[in-house]
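Enquirer: below are the sequence and a predicted model; questions follow.
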Amino acid sequence: MSPNSSLPKIHFISIGGSVMHNLAIELHLKGYIVTGSDDEIYEPSASRLAQYDLLPAVTGWFPEKITSDLQSVILGMHARQDNPELARARELGIKVYSYPEYIFEQSQSKQRVVIAGSHGKTTTTSMVLHVLKYNNRIFNYLVGAQIEGFDNMVKLSENAPVIIVEGDEYFTSPLDPTPKFMHYQPHIALISGIAWDHFNVFPTWESYVKQFELLADSLPKAGAIIFDETDDMLNVIGQKERPDVANIPYNVHPNKIENGKTILLTAEQGEVPVLIFGNHNMKNISGAKAVCERLGVTDEEFYNAIQTFKGASKRLELLGSSESMSVYRDFAHAPSKVEATTAALKEQFPNRQLVACAELHTFSSLNKAFLTQYRRKLKAADVAVIYYNPQTVEHKRLEALSEEDIRAAFKRDDLKIFTDASQLETFLKSLTWRNANLLLMSSGTFGDLDLKALSNAVLEV
């Protein structure tokens, strides 16, 4: 550390990442001296870093930023192994952490809860945070989406007895192929479901499933694994005998739908109306409740809080509505998510026509060998639409796709397919929207379409 300052000095390599920039902001707010570099920074990371004067003045890598007074360097997933700043840090003998390693370092004295799974982990984590905050609990957290009522996605304080972490199964850093969630060493782990995705990272179903088994097997004595028992593979992992580790299965929370509104059915609290819907969310509620019980939250405290939970950003997010229609967007991109989200909206509004539009954007979804995983996943939609950008396929160096490939993979002859965003927009605006819902599903941007403006336009049709 600098002789002129007792404040820790931390440098971020690849500061623009979704978790990385939030961690940088949190350390800055704690009084640390924070610097960072990146070769490209997108929104909202750029604006949020600029707000705290943490946005690098120039993009790129600058080894001269790595000085001997740094306490440590935090390495982001998107930096390469030959990064010149990383080489300089090693040369100077400065401690290099991945962000999961750093989060663990900061929370060794706390009870650690990790929420994992192929789908539902962001929403379930958000539910737990919402309930704890509603009940004035002190806690730390790391979550992958913006949540109403939380300014930052990372919180690290000295006085919190517990930390809630959304943990993913993908590689920790360019130097470390260990799944991120293994570094947190949780006392409680929730796994929300296993559905194979990221074909480029886990080329086989078996290699993907193995990551979750490793997490379950890592739990310490007096630990707990909470899992969705309706997932056959996960049920095998969850029910495995582990000495002194509690197995806590959960299922769909009992509920009913009335006039497009979901109501939880509870033994002690009676009927509890909620703002979210769909089978997956009913499972997420059960999982979140099981976590909260382990943290000492009563049933009454949980149900009082969950009534006001609006969902995580871009998770079945309502963009706009009128008396006879609604527009939703969802982060869904993997086959299981596309199917669950489409089915949830149709079940919630069975008398409305459902137009479901999915963008093929990820490496897996644009891979001809993986595309068959989407077979019949849009069956709940009355009108099924696919958008993809051929330039994205080319950029990812994948084999070109034809409309016939996509139609055959989805097993739906009436599938509408667009490769031009403006044509997609024109098509959607041309439809009759009385007594109909529009669902937009993507981890991308539909070719930079202004989805809010599109929502407003179709609501006026």
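Expert: Nice, thanks for sending it over. Remember, it's a predicted structure, so these values are computed and weren't measured experimentally.
Enquirer: all contacts plus neighbour counts: C-alpha atoms, from now on.
Expert: OK.
Enquirer: against which helices or strands is the longest strand belonging to the chain packed?
Expert: Ranked by residue count, the top strand of the chain under DSSP state E comes out as strand 353-360. Strand 353-360 sits against helix 335-348, strand 383-388, strand 436-441, with contacts defined as 3 or more CA pairs under 8 Å, 6 or more residues apart in numbering; DSSP states H and E.
Enquirer: now that strand against strand 436-441, angle please.
Expert: Using axes from the mean of the first three to the mean of the last three CA atoms, to 10 degrees, the direction of strand 353-360 lies 10 degrees away from that of strand 436-441.
Enquirer: what sits up against strand 353-360?
Expert: If you take CA atoms under 8 Å, 6 or more residues apart in numbering as the criterion, strand 353-360 is touched by 333, 338, 342, 345-346, 366, 378, 380-388, 435-444, 446.
Enquirer: what are the boundaries of the helices in the stretch 51-200 of the chain?
Expert: With DSSP state H, counting those that start in this stretch as the criterion, the stretch 51-200 of the chain has helices at 84-92, 99-106, 121-134.
Enquirer: other SSEs contacting the shortest one?
Expert: Which is helix 99-106. Using 3+ CA pairs under 8 Å, 6+ apart: helix 99-106 touches strand 72-75.
Enquirer: put this next to the first one:
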Amino acid sequence: MNVHFIAIGGAAMHNLALALHNKGYRVTGSDDTIFEPSKSRLEAKGLLPDTFGWFPEKITKELDAVVLGMHAKADNLELLKAQELGLKVYSYPEFLYEQSKNKTRVVIAGSHGKTTITSMILHVMQYHDRDVDYMVGAQLEGFDVMVKLTEDADFMVLEGDEYLSSPIDRRPKIHLYKPNIALLSGIAWDHINVFPTFENYIEQFKIFVDSIVSGGSINYNEEDPEVKHVVEASDNTIRKIPYHTPEYTVENGQTLLATPEGDLPIEIFGKHNLNNLAGAKWICQHMGVDEDDFYEAIATFKGASKRLEKIAESKTSVVFKDFAHSPSKVQATTQAVKEQYQNRTLVACLELHTYSSLNAEFLKEYKGALDAADMAVVFYSPHAVEIKKLEEVTHEQIAEAFQRDDLIIYTNPEDFKNFLFSQNFSDKVLLLMSSGNYGGLDFEVVKRLIK
């Protein structure tokens, strides 16, 4: 099968391209720029375009399919040629569905927790040598690729993103997978550039629940009132199975999970992660892994990349890096770290980096998000606001949003870096939360703060 990728360099797109190549497909692609690690990974398999740019002559009737990435525009020259020739143009999620329509599709959805839950499931499956196809949104320890496609696997595990499918398909990705087994972890307003109201955002998850195939099932976090309402109000003829945070204790910086066989030491921590674990256990049981085997495997799970990732530690200090940026994620992550290290000073640093977080109106959603921190710092770049063509965000608006009198705010990367390097981190925990890099902060250098 001949497949061409328009915008092959994206994080998701290049992983799908690699998966198809590994499956024996003939893969070609184009992009106007490709960054690392996509560039090296494509090059290693001979899939890196010879020249960057868009080339309509690459689009011929010999192609069986064209996959269109979000990075491309609706007037992309290669897309226009594909449409002119009448070729089948797939979005990323559409093509994944095509690859898995004869398998049992397991879709993990929600505003937060989906990468971690998907990672937990895959970790358990790998631990017990169970072969499954998958797509996950982060690089996992012990996994070479983020997308795996085979002919033989019975299950396809998909991390279900609610963002748009392609430049010409404005449906959220989760609407296209048609799961047999689903999970909904939480609903907290995000992507306000696409879903301008909370009601509009919630509607996407209602459609997702209704898209589960008849006779299928959904596990849902009953501690989230929006999730509970959306699932329980659905008329879809599916099994609805709630889950909640299991009992656990924290002793001397070690989280112990209560199980029928006694307390089990685990690598992850925080109420939100224990809640994720409860959801993952249910899904693994649907996939044929019994409870005892799940606990044996999950005890060795260390977390997904960039999700509460420990990047440095000494006898008296520790540094975590986390992808958290939405209000609910920031609050859950900050609370989790403080609970785990109750006797240390928590310095929590948040970069406002996304479209939503830099929107003056949306900022109000961050009220109380950093309350668990002993020292709270917010960094944002006025240049990022300018690039995103948003109205200017002021110090006063940020201070008002977080409702914290001692909040420290930086807009200059050097000032923020100088603050970090002026601190004595003995008996402290440093938590760096961002989907960016604080205007160019070198995390390898940050590790030297810990002695």
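Expert: Ah, there it is. Computed from a predicted structure; not experimentally measured.
Enquirer: quantify their similarity with the TM-score.
Expert: Remark: TM-score between the superposed chains equals 0.98 [TM-score structural alignment, normalised by the length of the second structure]; 451 aligned residues with a CA RMSD of 1.1 Å.
Enquirer: picking that back up, out of the helices and strands packed on strand 353-360 of the first structure, nearest to G16 of the first structure?
Expert: The closest of those to G16 of the first structure is strand 436-441. By CA to CA, the value is 24.2 Å.
Enquirer: go through the following helix or strand past that closest one and flag the buried ones.
Expert: Later in the chain than strand 436-441 of the first structure, the nearest helix or strand by DSSP states H and E is helix 451-460. The neighbour-count check on helix 451-460 of the first structure (16 or more other CA atoms under 10 Å) flags 451, 454-455, 458-459 as buried.
Enquirer: counterpart of V96 of the first structure in the second structure?
Expert: In the second structure, V96 of the first structure lines up with V89, judged by TM-score structural alignment.
Enquirer: tally of neighbours for that match?
Expert: Here the number of neighbours of V89 of the second structure (other CA atoms under 10 Å) works out to 20.
Enquirer: counterpart of M287 of the second structure in the first structure?
Expert: Taking TM-score structural alignment, M287 of the second structure has L295 as its aligned residue in the first structure.
Enquirer: just give the nearest non-adjacent residue to V145 of the second structure, would you?
Expert: Among residues not flanking V145 of the second structure along the chain, N15 sits closest, at 6.7 Å (CA to CA, 6 or more residues apart in numbering).
Enquirer: counterpart of that neighbour over in the first structure?
Expert: Per TM-score structural alignment, N15 of the second structure is aligned with N22.
Enquirer: ok, D322 of the second structure to P56 of the second structure distance?
Expert: Per CA to CA, to the nearest Å, D322 of the second structure is found 41 Å from P56 of the second structure.
Enquirer: T28 of the second structure now?
Expert: Separation of T28 of the second structure from P56 of the second structure (CA to CA) stands at 13 Å.
Enquirer: give me the more crowded residue out of the two.
Expert: T28 (21 against 14).
Enquirer: quick one: the longest strand of the first structure to the second structure mean distance?
Expert: Superposed on the second structure, strand 353-360 of the first structure shows a mean distance of 0.4 Å to its aligned residues (mean CA distance after the TM-score superposition for the first structure).
Enquirer: read off where that strand ends up in the second structure.
Expert: Using TM-score structural alignment, strand 353-360 of the first structure pairs with 345-352 in the second structure.
Enquirer: how far off centre is the matching stretch?
Expert: Stretch 345-352 of the second structure has its C-alpha centroid displaced from the chain centroid by 20 Å (CA atoms, centre = their mean, to the nearest Å).
Enquirer: just stretch 317-337 of the first structure next, same as before
Expert: For stretch 317-337 of the first structure, the distance to the chain centre is 16 Å (CA atoms, centre = their mean).
Enquirer: and what of stretch 52-60 of the second structure?
Expert: For stretch 52-60 of the second structure - counting by CA atoms, centre = their mean - the centre lies 31 Å from the chain centre.
Enquirer: return the set of buried residues in that stretch.
Expert: Quick answer for stretch 52-60 of the second structure (16+ other CA under 10 Å): 54-55, 59.
Enquirer: same thing with stretch 385-403 of the first structure?
Expert: 385-390, 392-393, 401.
Enquirer: for I174 of the second structure, give me its contacts.
Expert: If you count contacts by CA under 8 Å, 6+ apart, I174 of the second structure has them with 93, 109, 160-162, 208.
Enquirer: would you mind giving the residues you listed as JSON lines with distance to T411 of the second structure and neighbour count added?
Expert: Output for these, formatted as JSON lines (distance: CA to CA, whole Å; neighbours: other CA atoms under 10 Å):
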{"residue": "P93", "distance to T411 of the second structure": "37", "neighbour count": "22"}
{"residue": "A109", "distance to T411 of the second structure": "34", "neighbour count": "27"}
{"residue": "G160", "distance to T411 of the second structure": "34", "neighbour count": "30"}
{"residue": "D161", "distance to T411 of the second structure": "31", "neighbour count": "22"}
{"residue": "E162", "distance to T411 of the second structure": "31", "neighbour count": "20"}
{"residue": "F208", "distance to T411 of the second structure": "39", "neighbour count": "25"}
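Enquirer: quick one: contacts for the most centrally placed residue in the first structure?
Expert: The centre of the first structure sits closest to T122, judged by CA atoms, centre = their mean, with a distance of 4.4 Å. By CA under 8 Å, 6+ apart, the contact set of T122 of the first structure is 143-145, 166, 312.
Enquirer: same question for V114 of the first structure.
Expert: Contact analysis of V114 of the first structure by CA under 8 Å, 6+ apart lists 164-167, 181, 184, 186, 188-190.
Enquirer: what does Q373 of the first structure give?
Expert: Here Q373 of the first structure is in contact with 335, 409 (criterion: CA under 8 Å, 6+ apart).
Enquirer: that one maps to what in the second structure?
Expert: For Q373 of the first structure, the aligned residue in the second structure is E365 (criterion: TM-score structural alignment).
Enquirer: between helix 121-134 and the lengthiest helix in the first structure, find me the angle.
Expert: In the first structure, taking DSSP state H as the definition, the longest helix is helix 279-294. In terms of direction (the same axes, to 10 degrees), helix 279-294 of the first structure departs from helix 121-134 by 40 degrees.
Enquirer: just want the angle from helix 279-294 of the first structure to helix 335-348.
Expert: 100 degrees.
Enquirer: now the very next helix or strand once past helix 279-294 of the first structure: buried residues?
Expert: Per DSSP H and E, the first helix or strand lying C-terminal to helix 279-294 of the first structure is helix 299-306. Residues of helix 299-306 of the first structure classed as buried: 299, 302-306 (neighbour count, 16+ other CA under 10 Å).
Enquirer: likewise stretch 212-228 of the second structure?
Expert: 212-213, 216-222, 227-228.
Enquirer: cool, stretch 401-419 of the second structure as well?
Expert: The neighbour-count check on stretch 401-419 of the second structure (16+ other CA under 10 Å) flags 401-404, 407, 409-411, 413, 416-417 as buried.
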